[in-house]
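Asks: kindly generate the corresponding structure for this input.
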Amino acid sequence: MRKVRNGGAALALVMAMGMAMPAAAATVTRAPAGALSNGTAIEAITLKNEAGISARILTYGATLQSLIAPDRAGRPADVLLGYDDLASYEQHPNYFGVTVGRYANRIAGARFSLDGKSYQLPANDKTNSLHGGGKGFDKQPWRVVSTKDGASASVVLALTSPDGDAGYPGKLDVTVTYSLDEAGALTIAFDAKTTKPTVVNMTNHAIFNLGGEGSPLGATYQRLTIPATTYTPVDDKLIPTGERRPVAGSVFDFRSGRVIADGIRDGRNQQIRYGQGYDHNFALDKGLTKQPGLAARLEDPASGRVLEVLTTEPGVQFYTGNFLDGTYLGKGGHLYRMGDGIALEPQKFPDAPNQPDFISARVDPGKPYRHVMIYRLSTLR
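Replies: Next up, the predicted model:
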C-alpha cells in the first residue's frame, strides 16, 4: 500500500478491512474562570474541534474570550483581541467579544417611541445610548442551560432582562447558543421572547486580527470584502442620517475586496473624519434573510487565515478599533491601538427605532426574536 498524506494510509487500511471510520467529534469542557467583584462565580466553556479550532466562552457577558485557529502551516494563534483574566473584563470593559443587547450600536438621543409611548434609555455615548446603555447584556452573568459534544459542540447560555431594564419595555428571556463544527464554523444564535412590544438588536462584538492577537502589523493590512452596494452615512455623533449612500467610487467600496489601510486614514472623506476611521453600517445586498448569508470576508495574506462572517440580519457594522488608544492592556501584555483589530458586527441598522425607513427592530409577544450569525474559519490555498 502506498503512503498517502494526512492519514490516507490509515484510511485505506480501514476501508480495505471493511471497518467503520469513527465519526469526528467536537468537544465541550467547563472550568471555573474566577469570580466577579460581588462574588458571583463565572465559568469558562471551551468548544474544540479536531481541526485545531477552539472557542472559549465566558458566562460573564456571554463573551467570546478567545478563538484559536491554525494558519496555512498549521500553527495556532488566538485571532481575537481581549483580556487574559476575568477581572479586566469587569474593570476595563471595552466590548471585546461580548454579547451586545438589548440594542447593539447607537440609539439617537437615548430615546425612542413605540406605539405612541416614549422610552428614555441611559446615555452612555455623549447624548446617545450605545450597546445597551452602559450596563447591558455584556456586563451580566449568564447561566449555562446545557452543553453538548458531537459533530457540533455547543453551549446554551441564558439571561432574563426584567421589564424596564435600561429603560426598555417588556421582560425579555434571552438565550445565546454557541456551536462549533468540524468544518471550522462557529455559529452564534440569539433568541429572545418578550412580554411587551419592544425593540431588540443583538450581536457579538468580537474584534479580530487574523495575523494573531498582538501581531505587530495589526489588522489593517488584511483584505476585506463586504457585499454591500450602499452604506448608511452618519452625522458627527455617529448617528445614521437616514440616507443609503452608494459605495461606488469611494473608500467604502469593499465589494471586490480591498486592503483596509487603503482608506482608513483618507481624511478627504467626511465620513472617515466623523468615524476617525471606519465605524459604519453597511446595508447588505442580501437584506434580511431566514438563513445566514455572507456579510463579510476577511483575508490575511501573511498567515493565510480567512474569516467569513454570515448572518440573517440586513446590516454589518465595520469598526476599525478607532478608540483603542494604547491604554488597554490586553492579552499577553499587549497594548491595543487603533487598527490592531477590527469588528464586523451583524445587526439591524443603528438607530432603527427612530428611522422609519430602516428595517424594524420591533419584537412582539408571541413573535420571538432570532438572529443567527456564523464565524467561518479557513485558510488560503
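
Asks: from now on I want contacts and neighbour counts done on CA atoms only, so please keep to that.
Replies: OK.

Asks: now the helices for this structure?
Replies: 8-16, 86-91, 270-275 (DSSP state H).

Asks: looking at these, which is closest to residue 198?
Replies: Closest to residue 198 of the helices of the chain is helix 86-91 (C-alpha to C-alpha; 27.8 Å).

Asks: distance between that closest one and the chain's centre?
Replies: Relative to its parent chain, helix 86-91 has a centroid offset of 19 Å by C-alpha atoms, centre = their mean, to the nearest Å.

Asks: next: stretch 68-85.
Replies: Relative to the mean C-alpha coordinate of its chain, stretch 68-85 is positioned 16 Å out (C-alpha atoms, centre = their mean).

Asks: in TSV, list the helices of the chain along with mean neighbour count and distance to residue 368.
Replies: Shown next, in TSV, are the helices of the chain (neighbours: other C-alpha atoms under 10 Å; distance: least, C-alpha to C-alpha, whole Å):
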stretch	mean neighbour count	distance to residue 368
helix 8-16	13	46
helix 86-91	16	30
helix 270-275	18	33
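
Asks: any chance of these in a markdown table, with distance to residue 68 too?
Replies: As requested, the helices of the chain are exported to a markdown table (distance: least, C-alpha to C-alpha, whole Å):
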| stretch | distance to residue 68 |
| --- | --- |
| helix 8-16 | 26 |
| helix 86-91 | 18 |
| helix 270-275 | 30 |
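
Asks: to residue 183, which of those helices lies closest?
Replies: Closest among these, using C-alpha to C-alpha: helix 8-16, at 18.8 Å.

Asks: among the helices of the chain, which is nearest residue 125?
Replies: helix 270-275 (13.6 Å).

Asks: and for comparison, fold this next one:
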Amino acid sequence: MKLVQEQRTKINGQPIIAFTLANDHGMEVTCLNYGCIITSILVPDKNGKYENVVLAFDDFSSYLTNRPYLGAVIGRVAGRIKNSCFELNGKTYRLYANENGNHLHGGKKGFHHIIWQAAGFSKKEEVGVCFSHRSVDGEEGYPGNVDVQVTYTLNNENELIISYQAISDEDTPFTLTNHTYFNLSGNVKKDILQHELKMKSDRFLPLDHEFIPTGEIKDVTGTPFDLRQGKKLREVIESTDPQIRLVGQGYDHPFILNTHHDEEIVLFDRESGRTLVVETDEVGVVVYTGNQIPHGEKMNGLQSRKYLGICLETQALPDAVHHPHFPSCILQAGQLYSSTTKYTFRVSY
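Replies: Model (predicted):
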C-alpha cells in the first residue's frame, strides 16, 4: 500500500494537496483536499491495461467554478430543495438560491468549494485520507454548526470506500454524496452509451419541469426506469418517455433501492470488461447520465460534451424536506450522521 502527497497549487495562500492512494495490485485513486474531489481512479481492463475511469478537468482552475460538480463531495444537502427554503421546528429557513430560484447541491459554495483539512493514513491492507470541515451556523442559510468527516479508503480488494460522518449542535437537513462521473471505457475513449446499468430498484421519483421530485413514488415496471434486468444506456437515452426527455434525454432521477450492501448497483462496459459495483446504506441513488454536461470545458484531454460520464449519487431523496412521506433527511442535534458507500472494481474476461 502506498500514499503520495503532492501540492498542486495554492488558493489564497492555502495549499491544494493531491493525495494518491495505491494498493498492492496497481489500482490508484487520486483526490484533492479541495472539495474532496476525486480526479483519477486507475483500474485495469480485461487486458490488464490501467486507465482512468472518472472524468476530470485538465486544468485545476476549472474546479474553481466546477459547473458539473466533477468528482466532489456535495453538501450540506445533495440535490435540489424547492424554492430554496424549508420549515423546521416552527421556523422558516431561506437558503442560497443557485438554480432557477431553487437550492442545488449545498448552494453557492457548498462543500465542493471548501478547502478541507486532510490527513492521510496507511495500514497493511488499506490506505486512505480523512477530510474534515466545520460547517458553521448560517452557512448557505442552514442552521447549526456541523462537524463533518469524509474518509476515502482503498484496500487490496480493489474497493474504494467512502465513509461520511457528521454531528450538529442544532437540527438541520443533511445528506452527503459524491459526484464522480464514471466512464469505464478508460481514458474516455468512448462515451457511456454502450455501458450497461443494472439496479435493484422497484421505484423511482418522477420530476417536475425544474427537475425536482413531484412527490409521487412510481413503480418502474413498464418504464425506461426498470433496470432490474439491466439496460444499455443508449436504450434509455433514445427513449421517448416524457421523463427521459424532460431532463435532456437521459436520467437525472432518484431511485429507491430495494436492498443495501448487496450489489444493488452494477455498471458494466463490455468492451473493456470493467465492472463497477456500488453498494450503500443510503435509501436511494440519483442516477445522472451527464445530459447537461456543459460544452467547452477541457476534460481528460477532450472537449466536454453530453454523456461523457455517469454519476451514481447515493443519498437521501432530494427535496425530502417538502415531502413528509419521504424518509427524513433531518439530522437531529447531537445525533451522529453516518453513511458508507463502497465502489468495487472488477474485470470480466
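
Asks: TM-score for these two?
Replies: Superposed pair, TM-score by TM-score structural alignment, normalised by the length of structure 2: 0.97. Supporting alignment: 348 aligned residues with a C-alpha RMSD of 1.2 Å.

Asks: if we can go back for a sec, so which of the helices of structure 1 is nearest residue 206 of structure 1?
Replies: The closest of those to residue 206 of structure 1 is helix 86-91. By C-alpha to C-alpha, the value is 13.3 Å.

Asks: compared with structure 2, how much does the closest one deviate?
Replies: Compared with structure 2 after fitting, helix 86-91 of structure 1 deviates on average by 2.0 Å (mean C-alpha distance after the TM-score superposition for structure 1).

Asks: so what secondary structure elements neighbour that helix?
Replies: strand 27-35 (3 or more C-alpha pairs under 8 Å, 6 or more residues apart in numbering; DSSP states H and E).

Asks: in structure 2, point out the residues matching the strand it packs on.
Replies: Counting by TM-score structural alignment, strand 27-35 of structure 1 falls onto residues 2-10 of structure 2.

Asks: same deal with stretch 106-115 of structure 1?
Replies: Residues 80-89 of structure 2 are where stretch 106-115 of structure 1 lands, counting by TM-score structural alignment.

Asks: mind listing residues that contact that stretch?
Replies: If you take C-alpha atoms under 8 Å, 6 or more residues apart in numbering as the criterion, stretch 80-89 of structure 2 is touched by 92-97, 101-105, 171-172, 212, 318-319, 321-322.

Asks: out of those residues, which are inside strands?
Replies: Applying DSSP state E to the contacts of stretch 80-89 of structure 2, the entries found in strands are 92, 93, 94, 103, 104, 172.

Asks: residue 32 of structure 1: neighbour count?
Replies: Burial measure for residue 32 of structure 1: 11 neighbouring residues, criterion other C-alpha atoms under 10 Å.

Asks: name the nearest residue to it, sequence neighbours excluded.
Replies: Once flanking residues are discounted, residue 32 of structure 1 sits nearest to residue 43: 4.6 Å by C-alpha to C-alpha, 6 or more residues apart in numbering.

Asks: distance of the counterpart of residue 313 of structure 1 in structure 2 relative to residue 155 of structure 2?
Replies: Here residue 313 of structure 1 is matched to residue 282 in structure 2, going by TM-score structural alignment. Distance of residue 282 of structure 2 to residue 155 of structure 2, given as C-alpha to C-alpha, to the nearest Å: 22 Å.

Asks: same question, residue 44 of structure 2
Replies: Distance of residue 44 of structure 2 to residue 155 of structure 2, computed by C-alpha to C-alpha: 15 Å.

Asks: likewise for residue 25 of structure 2?
Replies: 10 Å.

Asks: if you count what's nearby, which of the two comes out ahead?
Replies: More crowded of residue 25 of structure 2 and residue 155, by other C-alpha under 10 Å: residue 155, with 22 against 13.

Asks: hang on, the more buried one packs against residue 126?
Replies: Yes: between residue 155 of structure 2 and residue 126 there is a contact under C-alpha atoms under 8 Å: 4.3 Å.

Asks: spell out which residues are contacts of both of these two.
Replies: residue 23.

Asks: remind me, longest strand of structure 2?
Replies: Longest strand in structure 2, counting residues (DSSP E): strand 336-347.

Asks: what residues sit buried inside that strand?
Replies: 337, 338, 339, 340, 341, 342, 343, 344, 345, 346, 347 (16 or more other C-alpha atoms under 10 Å).

Asks: what do you get for stretch 30-38 of structure 2?
Replies: 30, 31, 32, 33, 34, 35, 36, 37, 38.

Asks: what's the matching range in structure 1 for that stretch?
Replies: Taking TM-score structural alignment, stretch 30-38 of structure 2 hits residues 56-64 over in structure 1.

Asks: same question, stretch 165-176 of structure 2
Replies: Alignment of stretch 165-176 of structure 2 against structure 1: residues 191-202, by TM-score structural alignment.

Asks: any idea how far that stretch is from the chain center?
Replies: 19 Å.

Asks: surely residue 158 of structure 1 touches residue 141?
Replies: No: applying C-alpha under 8 Å as the test, residue 158 of structure 1 and residue 141 come out as separate, 9.2 Å apart.

Asks: got the buried residues of stretch 30-38 of structure 2 as JSON lines, with distance to residue 248 of structure 2 columns?
Replies: JSON lines is the format used below for these (distance: C-alpha to C-alpha, whole Å):
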{"residue": "30", "distance to residue 248 of structure 2": "31"}
{"residue": "31", "distance to residue 248 of structure 2": "30"}
{"residue": "32", "distance to residue 248 of structure 2": "31"}
{"residue": "33", "distance to residue 248 of structure 2": "32"}
{"residue": "34", "distance to residue 248 of structure 2": "30"}
{"residue": "35", "distance to residue 248 of structure 2": "27"}
{"residue": "36", "distance to residue 248 of structure 2": "28"}
{"residue": "37", "distance to residue 248 of structure 2": "26"}
{"residue": "38", "distance to residue 248 of structure 2": "26"}
